[in-house]
Every structure is written in structure tokens, then in C-alpha cells.
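Undergrad: A structural model of the following input is requested.
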Amino acid sequence: MTELTSNARDLFRNAYENRYTWDTDFPGYSADIELKQGDETYNGHIRINPDLSVEVTGIENEEVQQSVYTQLRDVVTHRKRTAFEDSHGKNKFSLGETDGSGAVEILVEGDSMGSNYKVRGDEICLVSRVMGRMAFVIDTHESLDTGEGYISKRYDAVFRNPQTDEIMRELEFEDIFEKVGNYYIMTRQVVRSKDKGQVTTTEFNYSNIKLLEPVAV
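TA: Below is the predicted model:
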């Protein structure tokens, strides 16, 4: 392994391991959800179990219920702890360009989704992937330092057609987290979606957040 590739691997590994994740004692939590989109408001209840499965109840509109479920699955994906070797052990890393903000491009070989990244300091600030007929770039502008790792809190996602490079959809996210017991949990997310010139704002507000009690054996 050349020094450049080991540097790229170490740089990426350090940033990957610096993400804030929930530990193995995470008990799960329940919360009330209010979803606002335009003039419409929906209320329901959510639960993330200790095994990180997601339940959404009480929302009559199936599409809205699915939208909350998808959002929480994304939350879980980012908070789930996975060893670097399990996720990236087989990949080869090399250094690309450094941009004006000091972010270093990390090029990856062996990844089935054609992923590339940028690392700034000890944070992954950009993810670029191609999944079939959709390519996307997620660019982080601001993050929260929890003292136990960072959480992205302001970021955008641009989806393109990989053949034509045409922009299909643009999303901007703002996330707010609060510490409940020993864990950081999302209390609010605002998503601005730009689709063919139309802008839609969706708010997910979580309240009455309670960690679940471990079941006595």
C-alpha cells in the first residue's frame, strides 16, 4: 500500500469513525410527530425500537405515514454503528483534489455504488454516489459537535440523471438535535424540495420524546 493510499484510507477512516452514532445500549425512544406541508398538518406517533426498527402510527394519510417512516429509516441509518472494516474494508482509497475550503477528495475503488467523498478536517463533508439511473451528491454545510462525534445539521442533496447530468431534484435540509438522557435525538427537520421549479417545504417536528425502558428479563 503506497503512502498516498494509506493516507487516503486513514483520513477517511478517521472521519468515518468520528460520526456520532448510538451505542449498543441504545434503548430506543418514542415521540409524537407533527408533519407540516403547505397548509396541511398531520399528527401521529413514532417509535424507534432498541433493534433500530421503526414504527409510525396514528397518521391516516398513508403517503404521509410512509414519508415519516422513510425519514426515520434515514435517521437510523446515520446513527447506526457499523465497524469501518465491515463497511469499507474491501475498498481502495486514493486522494483526489483539495478544494478552496480545504476539503480533500477521497476516491474509492471497489464500492458497488461508485461512491466518492470529500473530507474536511475530521468530518465527511460530501458524499457522491451513483445508484442505477440516479446519481446524487450530498454536501454538508454545517455540523453539530456532540463531543462524541459530529452530526450533519445543514446539508443539501442534488439528484441527477447520470447519463445526461440533468438535475432531477434538489433538497435542502436543516436538522435540530437535542440530548435526551445520554443520546442525541432529532427534534426537528425542515426539508425544502425543489422539483421542476416548484419549491415545497416540509417540517417534521418531534415532541414528548421519551427513551424506552429496558425490558426486565
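
Undergrad: C-alpha from now on. contacts and neighbour counts both.
TA: OK.

Undergrad: Residues in contact with the longest helix seen in the chain: which ones?
TA: Criterion DSSP state H: the longest helix present in the chain is helix 62-79. The contact list for helix 62-79, computed with CA atoms under 8 Å, 6 or more residues apart in numbering, reads 20-22, 42, 52, 54-57, 59, 204.

Undergrad: Off-centre distance for it?
TA: Relative to its parent chain, helix 62-79 has a centroid offset of 11 Å by CA atoms, centre = their mean, to the nearest Å.

Undergrad: Mind listing what's buried along it?
TA: By neighbour count with 16 or more other CA atoms under 10 Å, helix 62-79 contains the buried residues 64-65, 68-69, 72-73, 76, 78-79.

Undergrad: related to what we said a few turns ago, any idea which of the contacts of helix 62-79 is the one closest to G100?
TA: Each of these was scored against G100 by CA to CA, and Y20 proved nearest at 26.2 Å.

Undergrad: Pretty sure that closest one sits against Y150.
TA: Yes: with contact taken as CA atoms under 8 Å, Y20 and Y150 are classed as touching, separated by 5.1 Å.

Undergrad: Please give the structure of this sequence too, so both can be compared:
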Amino acid sequence: MTEQTTASVLFQTAYESRYTWDENFPGYSADVQLVQTAEVYTGTIRINSDLSVEVTGVADEQVEEGIYTQLRDIVTHRKRSSFEQSHGKHEFTLGETDSTGAVEVLVKGDSMGSSYKIRGKEICQVSRMMGRMAFVIDTHKSFDTGSGYIASRYDAVFRNSKTNEISSILKFEDTYEKFGDYYLMTKQVVQEHLDGNPSITEFSYSNIKLLKPAVV
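TA: Predicted structure coming up:
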């Protein structure tokens, strides 16, 4: 096996081991509560079967936008697409193996200069650069749903790609529960460390109901 083939197989195995929603995903609705410092906001959300997102009833427009962005991130990670669709044009090479046994996989042909670390059958690090912003996401804990893994505790470090100066550190802790055939997020706690001042934002989802599939 050539190095490129080995790197490609390693990454493809980890990519296909992630938990994603299948083509029968009906969508769901829920009540949302966002707590930030002393402020509490509530509203309703809906992720449709086509993975479009709706957020309504939140008193503050900026908070509503923040909830929408968070749900779009969830959809990005749960959306199922084949390895060929997502990475068919990329070439992979092996980098170094770190002290934990995680193997670096470098990507050629990716506009964001992506690289990954694979431990076992899981992607445990994502590194990307977009213009002046670079970020590294490290997964510290995940759980096995029986049909793929979900990252449950992870950090994101954002830097200025020119100066390498850290601009922000986010620490995430996610909770998922099973509803029908699908695992859905019920809580996310985000600690943001900006200029040495930590702040905590907590998203909670309740009254979760799967939507009825459309009758064809």
C-alpha cells in the first residue's frame, strides 16, 4: 500500500465512522432556552427533513441568530454525504504520529489547508486556515451510538494566521439523547475564553418531537 492509499483509507474509515442522520431523517421541533450570564432567552426551533433550520420567538435578534448558527453547525456534522462527494478530489498523505498514537493526515487539493489527526477510527483533530483566521479543534471525548461516534467534549482554538496570536478559545460539552431512531442534541455548554475573560453560554433543548414524514 502506498503512503497516499494508507492515508486515504485511514481518513475514509474515520470519516465514515461518524454518526450522521440517514435519508429517512424526519426532522424535529423543540423548545430552546439560552442562558448567558444572568440573561435567559427562550424560543422554539425546528430542523426540517431537508435540514433547513428555523428559529422563532426569541426576544433578541442577535441571540436568535446565535441559536440559528449553533443549529446550522449541528446540521453540518449530522448531514450524511459520501466520502467521494466530500473528499473525492483530495489527496492524503501521512504526517507524524503524536505521543497519544494519533496519526496526522495532510490534505492536498483543499482550499482551506486542512489537516486532521486520526486516533483509532475517530477524527480527533481538525486544523484549517481561512484567510487571516486559523483554527484547531481537538476532541477529548466522544460516545459510540452503535451506528457512529459523536464528539461530546472538544475545544476550538482560533488564531490570527499571520501573527499566530490566539484570538479566542471555545470549550464545548454536548449532550445527546435518542428520540425514535435518532440521536439529537439536548444540551450544549460553551465556555468562551476571550482576552482572559471566560463567559459561559448554555443551550438547552426540551419538548423535542420528531416531525411526521411527509406523505408522498
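
Undergrad: how many other residues sit next to I209 of structure 1?
TA: Using other CA atoms under 10 Å, I209 of structure 1 has 18 neighbouring residues.

Undergrad: ok, and the closest non-adjacent residue to it?
TA: Spatial nearest neighbour of I209 of structure 1, excluding adjacent residues (CA to CA, 6 or more residues apart in numbering): A31 at 4.3 Å.

Undergrad: Neighbours of that neighbour, how many?
TA: By the criterion of other CA under 10 Å, A31 of structure 1 has 19 neighbours.

Undergrad: Next, the angle helix 62-79 makes with the helix or strand it falls within.
TA: Element membership of A31 of structure 1, judged by DSSP states H and E, is strand 29-37. Strand 29-37 of structure 1 runs at 130 degrees relative to helix 62-79, counting by axes from the mean of the first three to the mean of the last three CA atoms, to 10 degrees.

Undergrad: before we move on, the earlier item: what span of structure 2 is the longest helix of structure 1 aligned with?
TA: Using TM-score structural alignment, the residues of structure 2 aligned to helix 62-79 of structure 1 are 61-78.

Undergrad: In structure 1, which residue is most central in space?
TA: When CA atoms, centre = their mean is applied to structure 1, the residue found nearest the centroid is H78 (4.8 Å).

Undergrad: What separation do you get for that residue and F159 of structure 1?
TA: According to CA to CA, to the nearest Å, H78 of structure 1 stands 19 Å off from F159 of structure 1.

Undergrad: Which is the succeeding secondary structure element to the longest helix of structure 1?
TA: The helix or strand immediately downstream of helix 62-79 of structure 1 is helix 84-88, counting by DSSP H and E.

Undergrad: distance from the strand holding A31 of structure 1 to structure 2 after superposition?
TA: Following the fit onto structure 2, the mean deviation recorded for strand 29-37 of structure 1 is 0.3 Å by mean CA distance after the TM-score superposition for structure 1.

Undergrad: for that strand, packing partners?
TA: When contacts are defined as 3 or more CA pairs under 8 Å, 6 or more residues apart in numbering; DSSP states H and E, strand 29-37 of structure 1 sits against strand 40-48, strand 198-211.

Undergrad: what is the orientation angle of the longest one with strand 40-48?
TA: When the same axes, to 10 degrees is applied, the directions of strand 198-211 of structure 1 and strand 40-48 differ by 40 degrees.

Undergrad: Now do strand 198-211 of structure 1: everything it contacts.
TA: Residues contacting strand 198-211 of structure 1 (CA under 8 Å, 6+ apart): 27-38, 68, 180-181, 186-194.

Undergrad: and if you look at the shortest one?
TA: Residues lying outside strand 40-48 of structure 1 but in contact with it, judged by CA under 8 Å, 6+ apart, are 28-36, 54-59, 64.

Undergrad: Could you identify which of those residues has the most neighbours?
TA: Counting neighbours by other CA under 10 Å, I33 comes out on top of those with 24 neighbours.

Undergrad: how about the nearest residue to G101 of structure 2, chain neighbours excluded?
TA: Nearest residue to G101 of structure 2, sequence neighbours excluded (CA to CA, 6+ apart): R119, at 6.5 Å.
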